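**Q** Let me see the structure of the following:
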Amino acid sequence: MRILRADALLLLVAIIWGVGFVIQRMAMESVGPVTFTGVRLLIGTLSMLPLLPLARRLAPKTLKPVSRRRLLLGLTGAGLAMSFGAVLQQAGLVHTTAGIAGFITGLYVVFVPLLGLLVGYFVRWTTWVAVLVATGGLYLLSVQGQPTINPGDGLVLLGSVAWAAQMLITGWLALRCDPVRIAIFQTAFAGVLTLLVALPWEQPDFGAVLSIWPELLFSGVLAVGVAFLLQTIAQQDAPPAHTAVLLALEAVFGAWAGWAILNEQLTGIQIVGCLVIFVGIVLAQLRPPRPLEQRNATSPLN
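**A** Purely as a prediction, here's the structure:
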C-alpha cells in the first residue's frame, strides 16, 4: 500500500512538473533563467514554512540514525544538485528547442540507476528494462528523430545529471530526516545561491519579475513547494531508479500541456512516444521494489 501511495504522489509530481515546463517557457520571455529559478525556489520555500509544525508527523515512523555532520553534508549536497539542475535546465532552454530539452532532461531516468550503482544501490533488472523503454519513448516524444547539437543541449544534459544526483541524495535523506525540513533546506539553499549568481550575471529587472507573478506563483508554490515535498515523501518508500522512471511521465504531461495551453500539435510519432513511456511505467511496476531499508543495506551511503 505504501508503494502505491508513493507511486500516486510521484504521478502527481510528474503532472505538476509537466505543466510547469510550459509555464517556465512562457516566463523566459520576460526574465533571465537564473533570476526566474532563484525567485521561484524562494517562493517555494516560503510556501512550505507553514508546514513545519507537521514535520514530525510526515517523517518515517523510524528514522535511521545519522550524525548531524553527515545530515548537513547530505542536505547541502542536495541543495547544490538542485541549484545546478534548475539553473542549467533554464539556461539551456534559451539555446535549444523545448522538445530536445525535454528529452535530455528526461535522461535522468538513465543517470539515476547509473549513478546509483556507483554508490551501491540495488537496481532490479525489470527497472533497467523500464529505463530503456522509457528513454525510447522520451526520444520519440521530444526529438522526433531529428536531434540537433548546440551548447544548450550540453547545459541541459549536465542539468539532467544534477537532477539524478538530487534524486539519489533525497532518497538517502528521506530515511533520516522529515520531508518538510529536507525540502525547505534544499529549496532555500538553492534559491539563495541562485539569486547570488543572478544579481551580478543577469542584473534582473524587478519590474519584469513582478510582471510574471502568475508564472512565479505556479512555479514556486506548486512546481517547487508542493512537488518537491511530495517527491521527498514518496522517496521514503520508492527507490531512486523507480522514482526516475515514474517522473519520466513529466515529458508526457508537458506535451499535453503544450497542446492545451500553447496550442502545440502532437504528431503521430509523439503519441507513440507517450504510449511507449506508459509501457515503461507498467514494466517498472511488474515487481514491487524491496523496502528501502533492505534495498540500501549494502550502500556505502548508509
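
**Q** From now on I want contacts and neighbour counts done on CA atoms only, so please keep to that.
**A** OK.

**Q** Which helix or strand contains the residue with the largest distance to the centre of the chain?
**A** What lies farthest from the middle of the chain is Gly207; by Cα atoms, centre = their mean that is 28.9 Å. Element membership of Gly207 [criterion: DSSP states H and E] is helix 206-211.

**Q** compare with the first, here's sequence two:
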Amino acid sequence: MKINRVRQNVLPLVTAMIWGTAFVAQSVAAKYMGPFTFNTARAVIAFLFLLGLCGLRAAWRRRKGGAPVSAGSRRDLLLGGLCCGAALSVASFFQQKGLETTTPGKAGFITALYIVLVPLAGLALGKKVPRALWLGVALAVAGLYCLCVTEELTITKGDLYVLVCAFCFTAQILVVDHFTNKVDGVALSCVQFLVMTVLSAAGMLAETLPPLALLPEYLGPVLYVGVFSSGVAYTLQILAQKDSNPAVVSLLMSMESLFAAVAGALILGTRMTGREYLGCALMLAAVVLAQLPRPLGRKTAEGTFGNGQEV
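**A** Below you'll find the predicted structure:
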C-alpha cells in the first residue's frame, strides 16, 4: 500500500518536473527544425530507449528464474499503442508547432488546461460533473484570455496551436487510463512511441531537415526530450495512472506548468507581462479547483469526474 501511494504521488510530480523543463528544450529545438522532424527524432530515441529497457527487464527476470513480464493480450497492447501513439503524435505536433512562436511558460500553462478538460470529457461519456468544476472552467477561460488574447482582441497562432494540443492531451490521458490496467506499462509506452515514430516520419517528408553543421546546437535538446521527456516521463505517466484516479494524477502532472515557467525564466530569461502572470494565476486556480474533493460527509455519486473519485 505504501509503495502504491508513493507511485501514485511521487511519479506524477517527477513527470511534471521533466515535462516542465522539457518545454525549454523544445523551444530551443524549434529554432532549428520543424515539428514533424523534431517529434520523429524524439520518438525514435524514446522507442529505442524503451525497447532496451524491455529487453533488460526480460533478461533480469530470466536470470532470477521468474516468469516474464506479461504485456497483456497482443490485441490490447497493439490497440492501446495505436490509440495512445496517435493521440500523442497529434498533441506533440501542435505543442511543438506552438513553441515556434510562444514562450515555454505560456505553453506550459495552456497545455495544463487538460486538467479541466479531462473531467469535462466525462459529459460526453455520461459522467456527472460537480458544480465547482464549472467555476474552474470560467477561471480557465479568463486565464486563457489574459494569457493569449492581445489588446487588439487577437490570439497568436502559437497560443492557438498549444490550445489545440491541450485537447489532444486530454484524449491521450483518457486512452492511457483505459488501457493501463490491461497491459504492461513499459510495453505500452514502447509501442506508443513506435506508432508516433511512423506517423511523425510521414509528416517529416514535407519538412526541410536541419543542417548537420548545427548539430551541436540542437542535439542536446533532442536527446533530453527523447530520453527523459518521452522515454522516461511518459512511461512514468502510464505507471502512475495504473490503479489510480486519473483526475488526481493529472492534477499532479499539471504542475508542469509551474516548472515550465520557472525553467523558461531561469534558463532562457523569458518574462511575462503582468496581465500574463494574472492569466497564469487564474489558470492555476482553475487547475486546483477542478480537483478539490467534496466536503466530508457529502455523498459522492459514482462515476463523477474531477472530485477525487474513480473515472
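
**Q** Mind checking the TM-score on these two?
**A** Here the TM-score for the pair of chains, by TM-score structural alignment, normalised by the length of structure 1, is 0.78; 285 aligned residues with a Cα RMSD of 3.7 Å.

**Q** In the helix holding Gly207 of structure 1, which residues are buried?
**A** Residues Val209 are the ones in helix 206-211 of structure 1 that count as buried (16 or more other Cα atoms under 10 Å).

**Q** returning to that earlier point: ok, the residue farthest from the centre of structure 1 - contacts?
**A** By Cα atoms under 8 Å, 6 or more residues apart in numbering, the contact list for Gly207 of structure 1 is empty.

**Q** Ok, the one 5 residues further on next?
**A** For Ile212 of structure 1, the residues meeting the contact criterion (Cα under 8 Å, 6+ apart) are Ala27, Ser30.

**Q** I'd guessed Val131 of structure 1 sits against Val109; true?
**A** Yes: applying Cα atoms under 8 Å, one finds Val131 of structure 1 in contact with Val109, separated by 6.0 Å.

**Q** Overlap in contacts, the two.
**A** Common neighbours of Val131 of structure 1 and Val109 (Cα under 8 Å, 6+ apart) are Val245.

**Q** Please, which helix or strand holds the residue positioned nearest the centre of structure 2?
**A** Nearest residue to the geometric centre of structure 2 (Cα atoms, centre = their mean): Phe169, 5.9 Å. Assessed by DSSP H and E, Phe169 of structure 2 sits inside helix 157-179.

**Q** List the buried residues for that helix?
**A** For helix 157-179 of structure 2, the neighbour count (16+ other Cα under 10 Å) marks 157-177, 179 as buried.

**Q** before we move on, back to that, assess the claim that the residue nearest to the centre of structure 2 and Gly85 are in contact.
**A** No: with contact defined as Cα under 8 Å, Phe169 of structure 2 does not count as touching Gly85 (11.2 Å).

**Q** Neighbours of the equivalent of Val90 of structure 2 over in structure 1, how many?
**A** Structural alignment (TM-score structural alignment) places Val90 of structure 2 against Phe84 in structure 1. By other Cα atoms under 10 Å, the residues close to Phe84 of structure 1 number 22.

**Q** Show me what secondary structure element comes after the host helix or strand of Gln237 of structure 2.
**A** Gln237 of structure 2 belongs to helix 234-241 when assigned by DSSP H and E. Heading C-terminal from helix 234-241 of structure 2, the first helix or strand you meet, by DSSP H and E, is helix 246-253.

**Q** can you tell me what part of structure 1 the helix or strand just after that next one aligns to?
**A** Proceeding N to C from helix 246-253 of structure 2, the next assigned helix or strand is helix 256-263, under DSSP H and E. Under TM-score structural alignment, the match for helix 256-263 of structure 2 in structure 1 covers residues 250-257.

**Q** What's the match for Val227 of structure 2 in structure 1?
**A** So, by TM-score structural alignment, Val227 of structure 2 is matched to Val221.

**Q** can you pull the contacts of its match?
**A** Val221 of structure 1 neighbours (Cα under 8 Å, 6+ apart): Arg40, Ile43, Gly44, Ser47.

**Q** for Ala25 of structure 2, same thing?
**A** Counted by Cα under 8 Å, 6+ apart, Ala25 of structure 2 has contacts Pro221, Val222, Tyr224, Val225.

**Q** measure the second one to Val44 of structure 2 for me?
**A** Looking back up the chat, that one is Val222 of structure 2. Applying Cα to Cα, to the nearest Å, the value for Val222 of structure 2 to Val44 of structure 2 is 11 Å.

**Q** again with the third one
**A** Computed with Cα to Cα, the distance linking Tyr224 of structure 2 and Val44 of structure 2 is 13 Å.

**Q** same thing with the last one?
**A** Using Cα to Cα, we find Val225 of structure 2 at a distance of 11 Å from Val44 of structure 2.

**Q** Looking at the two, which has the bigger crowd around it?
**A** Per other Cα under 10 Å, whichever of Val225 of structure 2 and Val44 has more neighbours is Val225, with 29 against 23.

**Q** Kind regards, and thank you for your time.
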